[in-house]
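Chemist: got a predicted structure plus its sequence, pasted below:
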Amino acid sequence: MRKSHKKGIQIIGAVLTLLLAVYAALHFMVKVKIEEMLKGEVAKSFEVQYKDFGMNLILGNVSLSALQVKSKDTSLWINPLKINRLEIKGINFFELYQSGNFKINSVLFDAVKGDFAKQDSVSILQSSTKDFKKVISIKNLILKNSYLTQVDPKNDSVLVKFENLNVQLEDFKLDSTSLASKVPIAYKAYHLNSGPIYVNLSPFEKLEIDSLYTDQNLVIQGFHLVSKYDKVALQSKLTKERDFIDLQIPVVEIDDFQCKGYKDSSLLSIRAIELNELYLEMYRNKLLPDDYELKELLYKKIENLPFKIDIRKVDIKKGEIAYTELVNELSKAGKIYFTALNSTIENISNLNGDPIIFKNTANLMGVSPITLDWTFRENSNKNLMLVKGTVMNFNTKAINSFMMSNLRAKSSGTIQELYFTFSGNGYSSTGDMKMKYDDFKFQVLKKDRSGVNKVLTFIGNIFTNDGSNTNDSGYRFGTIETERDNTKSFFNYIWKNVSDGLVSTLTGNGEKE
């Protein structure tokens, strides 16, 4: 009994020793194979350096610390990519041996620092993996505490910069199908957290974000799109008219943000966006040469995007917009502004031909309630637009600072009610106006704005009805007929229609046609 027991222990010991020896041999072989791959196949395109290499064959874990990767193609990234720690856990070696596919529980890139060059990274990835037939499946792909920058190699200017970026992709998958898509990866869910973000939008504008994170929604804090130069400095940089812009949004909430492949394109899909306490200031120096570049209407810009977009709804709450325009060196710039702005935009999409609908309410010059609604692709007609608006209880003296500077005129009187509707396309429009007003008068100023041009004022008031010649309900009516200047913005188009209606209402017979 003792001999057999002793013999059994010896057999077990021998088996365990053999297993340990086999494991040690396999561990050594796999480790050598990986190191050879890093120094061989990988080294054809990249120079790889690291401090420590660890591996657990049983658990399927591999780790590298103090990793530096330098591309031999300097168009990919400029400086060596530094990774504090790379951890790969749960490699299914049986799956890898059997099919050649990678099935991994998690991959962690910790504290990545890299400067990437400006280029079409999707095309490069697709061209470099055109013969890729394997499948890479990762339960959790994690990028942690990373600082990434995209640089224009022509002048070393920063194009995009992320600080303290954290990303987690669940059920990440890369295969020949996803690589053929415009978005070459697939994932089930994502979690995102980032510190300050900088985006170079143009030679004149930049976007700065304080932070963003995902909770139930994607939340952006401290959204700031602003000109790179102040109002004075910007003018010396310009050769033609361009707005100084300062757009600030304390909090942006995005519900169900998705970016994925769609047929032969890519799709940005969002269920809803909420913009709280939006503030927008714009300034234009009209003394500069005109910008004669053709301006597409918004729906055309949406239709012509190089990708698909589908935003179901945008809500703007408690906003404020101010626009200032300088037209004469001898006078102050005129300012017009809107407070208590609340807007709803529906169906910002190029997936279908459904109407794009804007509904806006605000207080003109901080006091007079107005509404302005417009619809593109009205009644499924992709070229038709419909605009409706109202103005209530507006003392015209409130806008004199803008009129004196920009129109060389000032007015008095109260617009009790104003209603207008017009429809058209990108070339022309027609409509009508109805207005109730009291004691309307205006004065034409001298060219230097120093006083009133009495002759022009007298002649103008002869042809302008002061509001006394109305129908039984106190209204006067006018018509709208105008053509669009396609070198001007959509809002210029709206103003041309409204001003045409005002002239018709104030100077016409006032009767409804």
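Modeler: Received the coordinates, thanks.

Chemist: from now on I want contacts and neighbour counts done on CA atoms only, so please keep to that.
Modeler: Will do.

Chemist: please enumerate the strands of the stretch 101-250 of the chain.
Modeler: Read by DSSP state E, counting those that start in this stretch, the stretch 101-250 of the chain holds these strands, from start to end of the chain: 102-117, 136-152, 157-174, 189-194, 197-200, 205-214, 218-227, 244-255.

Chemist: would you format the ones you listed as a markdown table with distance to residue 65 and mean neighbour count included?
Modeler: Written out in a markdown table, the entries for those read as follows (distance: least, C-alpha to C-alpha, whole Å; neighbours: other C-alpha atoms under 10 Å):
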| stretch | distance to residue 65 | mean neighbour count |
| --- | --- | --- |
| strand 102-117 | 9 | 21 |
| strand 136-152 | 14 | 20 |
| strand 157-174 | 19 | 19 |
| strand 189-194 | 23 | 17 |
| strand 197-200 | 27 | 18 |
| strand 205-214 | 28 | 18 |
| strand 218-227 | 32 | 19 |
| strand 244-255 | 37 | 19 |
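
Chemist: putting a second one here so we can go through both:
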Amino acid sequence: MSKKPLFKILLIALIVIVIYKVLEVYGTKKVAFILKSEGISYADLNIDFLGGDLELEDVIYTKDSMQFVAENININDFSYYNYFSNKEIHLDDLEVVNADVTGKLTQQKKDSVQIDSTKKSKISIINIENIKVDNAQLSVKKKNGFPLKINSLNIEIDEFRLDLNSSDKIPFTINNISSSVTNLETSLTEVQDFKVSRIDLMNQNLVIDSLYILPTKNRKEYIHFVPKEQELMDLFTKKVEISNINLEEQDSLYVGIENIKIDQTNFDLYLDATVLEHSKQHKKLYSKSLRELPFKLNVKTIDISNSVLTYEEFTKPGNNPGIIIFDELEAKITNVNNSYYKEEKETVAEIKAKFMKSSPLNIKWRFDINDQDDEFRIYGSLFDLTSANMSSFLLPTMNVKVDGSIHRMYFDIEGNNYVSNGKMNMDYEHLQLKILDQEKHRKKVLSWVVNLFVKDKSKKGLAHAEIKEVKRNQTKSFWNYLWLNIEHGLKKSLI
């Protein structure tokens, strides 16, 4: 080869290298200018202009009261063609390593200037083949002032596509997602903390390990830190599994779930009813609460196993709290669906438990979420109820001690938001009521008069009672409503 062609080749190569270096320097300066104008600082910036790769080290971004810090941010294979020809951002990889988000979430102020909702973003599409967030941490204050902390957050997303000009409630799509959260902590109220040891998301399946709702105040003082009479919660759930989660954009957001499994829950509710007046706020029945959700919900089945529910109520100073325990709690709930277009209309809950750890309780409960009258039917049975079990709640709350036993009880109640009717069958033996004064001494005359009217049906089979026109106290829960019906049936059976 002659020297002339070789020289030309070398010259062209040199020109290409120079142009590339010039573009790389220009690109680096341009990117640096854009980052600076956006308030993003960094320790080092490396750009491979030809490959469309970018690496940032020790990144700091502050906006308002929030700060984002990351050890590394890596971008691979940025598509110049899609950016300049289609105004779209296409990347192969986006990786964020050891990020730390701190600060305070603030309420966005409404701009007085009218915003044109038809105005489109200059960038229409963001398309990223793979997103990876490695070991991020979060420590912020929420809008209500309570802290939110995450010790470690890891996310991987494949085929992420965001339409910046979409009006959909879900303007993005993904192909696969996996995520893990370790040690999430926040406060729900001034008296309740919320903690989760670990959350794992794999595509459409979510697993929560060791979920806690914990009191921050003791039982004596908590009631002075709440605006109205309410229970103090103490909850632990070992595991929650949510399978086949499906989010869709319909006339409103649609959330579909195949199954929710809740295993080994201990839930303790404590109410101090001696300080504040009972709230006059209307409490919705479950059907109405589900019907009025701002999204469509369809949960096919919910399974609860190996659980304990304890309710304690402190009503009289000087007495211990009344206590009710549901042990060995198992429940299956089907068709929690607030859509008007569904094959099965009724939501059905089947519940089994040991009342006060010894008396078998079975309940079946039906209602239609979309029934505007909130009609329901609940029926069940209770066996081997002892005097100690009955007195555990009645003695501290009403100063009434019960002797005797209930061998079996059957109830069947139908009602709506306003009134209910039903029937009760009960087999009891040697049942006596002892009315006590504040010092727990028996009021003999009053107890004697009451027991004159208590019938002993132990040798005559079941006692039958009609439950008629029981009115609901709409400031109290469904379970209070059920108790009013049981109480009505007991009175009719006994007197």
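Modeler: All right, it came through fine. Keep in mind it's a predicted model, so treat the numbers as computed, not measured.

Chemist: how about the strands of the stretch 101-250 of the first structure in TSV, adding distance to residue 86 of the first structure?
Modeler: Listed next are the strands of the stretch 101-250 of the first structure as TSV, based on distance: least, C-alpha to C-alpha, whole Å:
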stretch	distance to residue 86 of the first structure
strand 102-117	5
strand 136-152	10
strand 157-174	15
strand 189-194	19
strand 197-200	24
strand 205-214	23
strand 218-227	27
strand 244-255	32
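
Chemist: so which of those strands is nearest residue 350 of the first structure?
Modeler: Of all the strands of the stretch 101-250 of the first structure, the one in closest proximity to residue 350 of the first structure, counting by C-alpha to C-alpha, is strand 244-255 (19.2 Å).

Chemist: the residue nearest the centre of the first structure and residue 491 of the first structure, how far apart?
Modeler: A centroid search over the first structure (C-alpha atoms, centre = their mean) returns residue 207, at 9.5 Å, as the residue closest to the centre. Residue 207 of the first structure is 24 Å from residue 491 of the first structure, where distance means C-alpha to C-alpha, to the nearest Å.

Chemist: quick one, which of the strands of the stretch 101-250 of the first structure gets closest to residue 46 of the first structure.
Modeler: Shortest separation from residue 46 of the first structure across the strands of the stretch 101-250 of the first structure is recorded for strand 102-117, at 14.3 Å, computed as C-alpha to C-alpha.

Chemist: what about residue 395 of the second structure, which SS state?
Modeler: helix (DSSP: H, G, I helix; E, B strand; the rest coil).

Chemist: tell me the spacing between the aligned partner of residue 219 of the first structure in the second structure and residue 154 of the second structure.
Modeler: When the two structures are superposed using TM-score structural alignment, residue 219 of the first structure falls opposite residue 207 in the second structure. If you measure residue 207 of the second structure against residue 154 of the second structure using C-alpha to C-alpha, the figure is 15 Å.

Chemist: ok, residue 273 of the second structure next?
Modeler: Here the criterion is C-alpha to C-alpha. By it, residue 273 of the second structure lies 44 Å from residue 154 of the second structure.

Chemist: is it correct that residue 89 of the first structure is in contact with residue 56?
Modeler: No: contact status for residue 89 of the first structure versus residue 56: not in contact, 9.1 Å apart, counting by C-alpha atoms under 8 Å.

Chemist: these two: which has the busier surroundings?
Modeler: More crowded of residue 89 of the first structure and residue 56, by other C-alpha atoms under 10 Å: residue 89, with 20 against 14.

Chemist: which residue in the second structure aligns with that one?
Modeler: Applying TM-score structural alignment, one finds that residue 89 of the first structure aligns to residue 76 in the second structure.

Chemist: apart from its chain neighbours, what residue comes closest to that match?
Modeler: The shortest distance from residue 76 of the second structure to any residue that is not its chain neighbour, by C-alpha to C-alpha, 6 or more residues apart in numbering, is 4.4 Å, and that residue is residue 53.
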